[in-house]
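K.L.:
my questions concern the predicted model and sequence given below.
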Amino acid sequence: MDGFFSKVLDFMRNAESGIKIVEQVVKILDLMLTKISDKKLLLETNCLSTILLILQRGNSDSQIEAVRLLESIAVDGESKLKIGQKEGLVAELVKSLRKENPRLIEASLSFFIAITTPKRIKTVVIQYRIIPELKYLLSQPNTTTSITEKALELLEELSTCKEGRVEIWHDSVLLGRIAETVLKVSSNATEHAVAILWSGCYLFRDRKAQEAVASSNGMTKLLLLMQSNCSPAVRQMSGDLVKVLGVNYKLCLSNYDTKTTHIMPC
């Protein structure tokens, strides 16, 4: 297997082989992922350049395979930094979030979730305007549950650095989109959405974030969530949010007809 891998790697090192040949090479590597013992060889500059070429000019299937390949070699801080610092690579992956292929979007989101653990990579990704792309995905009516979950998970990860916090919490439209997912998508989406809101409104007490959540009918959504079969952690964060938003329960509920007066905090 090592000898065969070496032969395949030679093609990856030579982007002049032609796009069709390189697409086939990436397909083979994608199938071999679990059997490759030293994936760090794929971090060589020439190999990353070939992957970038696939993302720019390859067909949809080969682009998905290239993204999966990148995720598989992002195994530690060093490899993540090397991938993140490859000129043009992050920019091209951010662009892929606008393509009309849910499988490619989902693969790219999984890659970004895997790679953005180091703060330096978070900063790079944010500089390439990934947060507006995540906002766009959350605003589309046909976005799949899996893509929504991954978009929220990535936003939660990006909110752990200063640059991400500022951009997310000061975008009232984005916060409104996040608040809308609290009840509508899935338990995983709910957990990520509530964690983002909790971080901004409760942990860091960001005033603009609090105002945005309150103006998006966030209080009612949180009260409904607390009555649902949510996890203890989500219920606790929701309770914290209700308290910090500073709205009296009875005052909040008085704006609704008697059919909704059963909504009370647990």
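P.N.:
That came through fine. Quick caveat: nothing in here was measured; it's all calculated off a predicted structure.

K.L.:
hey, let's count contacts and neighbours off CA atoms from now on
P.N.:
Will do.

K.L.:
who's in contact with residue 60?
P.N.:
Contacts here follow Cα atoms under 8 Å, 6 or more residues apart in numbering; on that basis residue 60 touches 101, 104.

K.L.:
ok, now with 10 Å
P.N.:
With contacts taken as Cα atoms under 10 Å, 6 or more residues apart in numbering, residue 60 has the following neighbours: 54, 66, 99-101, 103-104.

K.L.:
swap in residue 218?
P.N.:
By Cα under 10 Å, 6+ apart, the residues touching residue 218 are 175-176, 178-180, 182, 197, 210-212, 224, 241-242, 245.

K.L.:
out of those, flag the one nearest to residue 253.
P.N.:
Nearest to residue 253, judged by Cα to Cα, of these is residue 224 at 11.5 Å.

K.L.:
how far away is that closest one from residue 235?
P.N.:
According to Cα to Cα, to the nearest Å, residue 224 stands 10 Å off from residue 235.

K.L.:
quick one: which of those two has more around it?
P.N.:
More neighbours surround residue 235 than the other of residue 224 and residue 235, with 22 against 19 (other Cα atoms under 10 Å).

K.L.:
thinking again about what came up before, can you put the contacts of residue 60 in TSV and add distance to residue 19?
P.N.:
TSV is the format used below for the contacts of residue 60 (distance: Cα to Cα, whole Å):
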residue	distance to residue 19
54	7
66	13
99	20
100	22
101	20
103	21
104	19
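
K.L.:
ok, and the most crowded of these?
P.N.:
With neighbours taken as other Cα under 10 Å, the top of the contacts of residue 60 is residue 66, carrying 28 neighbours.

K.L.:
buried sites along the helix or strand harbouring that residue?
P.N.:
Element membership for residue 66 (DSSP states H and E) is helix 60-73. Under the neighbour-count criterion of 16 or more other Cα atoms under 10 Å, helix 60-73 has 60, 62-73 buried.

K.L.:
could I get the buried residue list for whatever helix or strand comes next after that helix?
P.N.:
Counting by DSSP H and E, the next helix or strand C-terminal to helix 60-73 is helix 77-84. Buried residues in helix 77-84, defined by neighbour count with 16+ other Cα under 10 Å: 79-84.

K.L.:
take a look at this one as well, against the first:
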Amino acid sequence: MSIPYLFRCPISLDLFTDPVTLSTGQTYDRPSIEKWLADGNLTCPVTMQRLTDTTLIPNHTLRHLIHRWLLADPGVNCRHRPVRSAGDSDAGFSLLALKQKLQSSNTSRADKLDCLEKVRVLSVESDIGRACLIELGFFPLLLQLLFQYSVVVDSALAEAMLDCVLSLLASAQLDSLDMLKEHARLTSLELLLDQGNTKTKTSLCHLLKVIAASSATRELCLVVGESRRVLQALVSLLHDKSSIRASEAAVRAISGMCSLELNRSHAIRGGVVDGLVSHLSSPNPRTAAPALATLELLLTLEAGKKALVEHSDAIKVLVKMVFRMSTADHEGSEHALGSLLAVCCESEKARSEAMDAGVMTQLLLLLQSQCSSMAKAKARDLLKLMRSLWTEETRRL
């Protein structure tokens, strides 16, 4: 694919996806120049002039020209070659033709799956191809097709669409995801999380994680965080021992959503505390650290502490995590200790259960290990808190 020189970003050398102009008059692709500035550079990459104003002005003219160029002869500019079959014409492999097929209600299911596979391969194997797909609006189109009721009953279509969405996610304008604020689209998300197969649920968890991590979709994250059905589906994955990948993806999605304070109370009411404890009780969970970090955040609320204390195995699970995590993940150990401190400070029941679970041994082993200074500080605080109960138990013996 031959791209005109003026349509390439000077930094990435790829086709512009979102051209913006600096005060120096030079135009760059927004993701590239934002990364340049975020790295602490205060000069124009091309002219090396010092920037007194880092405002990025959208270059609508250039964007329009690129769009016209892409549509002028898509069979030449963005031909999809990797999955061609004998007898197909070049026009049949143009992006414009693919887009029209996906949009058409007359396209058969088999043809849609074929189109989606072509989009997926192009987006994965070619940076330029991915840029073309973004410029021609494939990302919002795929979202519209994915989050409609009809696709819920077709797991193969849902999987294929999600594969394409995730492959374009890093290059896309995430504000397109705001369509999920609409009741019908949100309902489709809930249905896919509830009724989709394991792969679909795992992919949706990855999407939720991205939504939670971006400032552009903060309001959407709050809307999703209020959905009881979304939370129930994620908690169900935490309890599910049959799919480790799905459970781990659910942890990351919940962790991201709970990074927003307003989502935490909804998460607690949705049973996230019990779900996280269940996940941590699995043999050697690889996402123990983010699960423990999320649990510690939820314990900043009284409802979170109450939910943890009422769980019959929660204290035992946390005590086991104190030293187990210190050997593999110091941060995870810190969060386990922070959670124990949060509940043991206020609950005699929690202190008693921690003592019965062998917390003193765990703390002493931790203090002799090569754990972080923060973990040791929290261990000492918990040791002081437990000392009175430990002394009383010793006297009884």
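P.N.:
Noted; the coordinates are in hand. Fair warning: this is a prediction, and the values are worked out from it, not measured in the lab.

K.L.:
ok so, going back, from the contacts of residue 218 of structure 1, which is closest to residue 14 of structure 1?
P.N.:
Nearest to residue 14 of structure 1 among the contacts of residue 218 of structure 1: residue 178, at 43.8 Å, using Cα to Cα.

K.L.:
map the closest one across to structure 2 for me.
P.N.:
In structure 2, the residue matched to residue 178 of structure 1 (TM-score structural alignment) is residue 318.

K.L.:
next: residue 48 of structure 1.
P.N.:
In structure 2, residue 48 of structure 1 lands on residue 186 (TM-score structural alignment).

K.L.:
quick revisit: identify the farthest-apart pair in the buried residues of helix 60-73 of structure 1.
P.N.:
The distance between the two most remote of the buried residues of helix 60-73 of structure 1 (Cα to Cα) is 20.4 Å, for 60 and 73.

K.L.:
now for the residue mapped onto residue 166 of structure 2 from structure 1: which residues touch it?
P.N.:
Aligning on TM-score structural alignment places residue 166 of structure 2 opposite residue 30 in structure 1. Counting by Cα under 10 Å, 6+ apart, residue 30 of structure 1 touches 24, 62, 64-70, 72.

K.L.:
switch those residues over to a markdown table; also include distance to residue 9 of structure 1.
P.N.:
Converted to a markdown table, those look like this (distance: Cα to Cα, whole Å):
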| residue | distance to residue 9 of structure 1 |
| --- | --- |
| 24 | 12 |
| 62 | 16 |
| 64 | 19 |
| 65 | 15 |
| 66 | 14 |
| 67 | 17 |
| 68 | 16 |
| 69 | 13 |
| 70 | 14 |
| 72 | 15 |
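
K.L.:
tell me how far the most centrally placed residue in structure 1 lies from residue 126 of structure 1.
P.N.:
Here the mean C-alpha position of structure 1 is nearest to the C-alpha of residue 154 (Cα atoms, centre = their mean), at a distance of 2.7 Å. Residue 154 of structure 1 sits 11 Å away from residue 126 of structure 1, going by Cα to Cα.

K.L.:
try residue 26 of structure 1
P.N.:
28 Å.

K.L.:
show me where structure 2 has its strands.
P.N.:
Using DSSP state E, the strands of structure 2 run over 19-21, 27-29, 57-58.

K.L.:
let's have these in TSV, adding distance to residue 181 of structure 2 and mean neighbour count.
P.N.:
Shown next, in TSV, are the strands of structure 2 (distance: least, Cα to Cα, whole Å; neighbours: other Cα atoms under 10 Å):
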stretch	distance to residue 181 of structure 2	mean neighbour count
strand 19-21	27	22
strand 27-29	28	27
strand 57-58	26	16
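
K.L.:
now distance to residue 290 of structure 2 too, for the ones you listed, in TSV please.
P.N.:
Output for the strands of structure 2, formatted as TSV (distance: least, Cα to Cα, whole Å):
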stretch	distance to residue 290 of structure 2
strand 19-21	36
strand 27-29	33
strand 57-58	38
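
K.L.:
and these: which comes nearest residue 392 of structure 2?
P.N.:
Evaluated over those, closeness to residue 392 of structure 2 peaks at strand 27-29, with 67.3 Å, by Cα to Cα.

K.L.:
from the contact counts, what lies against that closest one?
P.N.:
Judged by 3 or more Cα pairs under 10 Å, 6 or more residues apart in numbering; DSSP states H and E, the packing partners of strand 27-29 of structure 2 are strand 19-21, strand 57-58.

K.L.:
where in structure 1 does the first one fall?
P.N.:
In the comparison with structure 1, strand 19-21 of structure 2 aligns to no range at all (TM-score structural alignment).

K.L.:
check the shortest one too.
P.N.:
In the comparison with structure 1, strand 57-58 of structure 2 aligns to no range at all (TM-score structural alignment).

K.L.:
packing partners for that strand?
P.N.:
On a contact count with 3+ Cα pairs under 10 Å, 6+ apart, strand 57-58 of structure 2 meets strand 19-21, strand 27-29.

K.L.:
can you rerun that using 8 Å?
P.N.:
Packing partners of strand 57-58 of structure 2 (3 or more Cα pairs under 8 Å, 6 or more residues apart in numbering; DSSP states H and E): strand 19-21.

K.L.:
if we can go back for a sec, find the nearest non-adjacent residue to the match of residue 48 of structure 1, please.
P.N.:
Nearest residue to residue 186 of structure 2, sequence neighbours excluded (Cα to Cα, 6 or more residues apart in numbering): residue 180, at 5.0 Å.

K.L.:
who's in contact with that neighbour?
P.N.:
Counted by Cα under 8 Å, 6+ apart, residue 180 of structure 2 has contacts 147, 186, 189, 220.

K.L.:
just give me which of those residues are shared by structure 1.
P.N.:
Mapping the contacts of residue 180 of structure 2 onto structure 1 (both residues aligned by TM-score structural alignment, their matches' Cα atoms under 8 Å) leaves 186, 220 still in contact.
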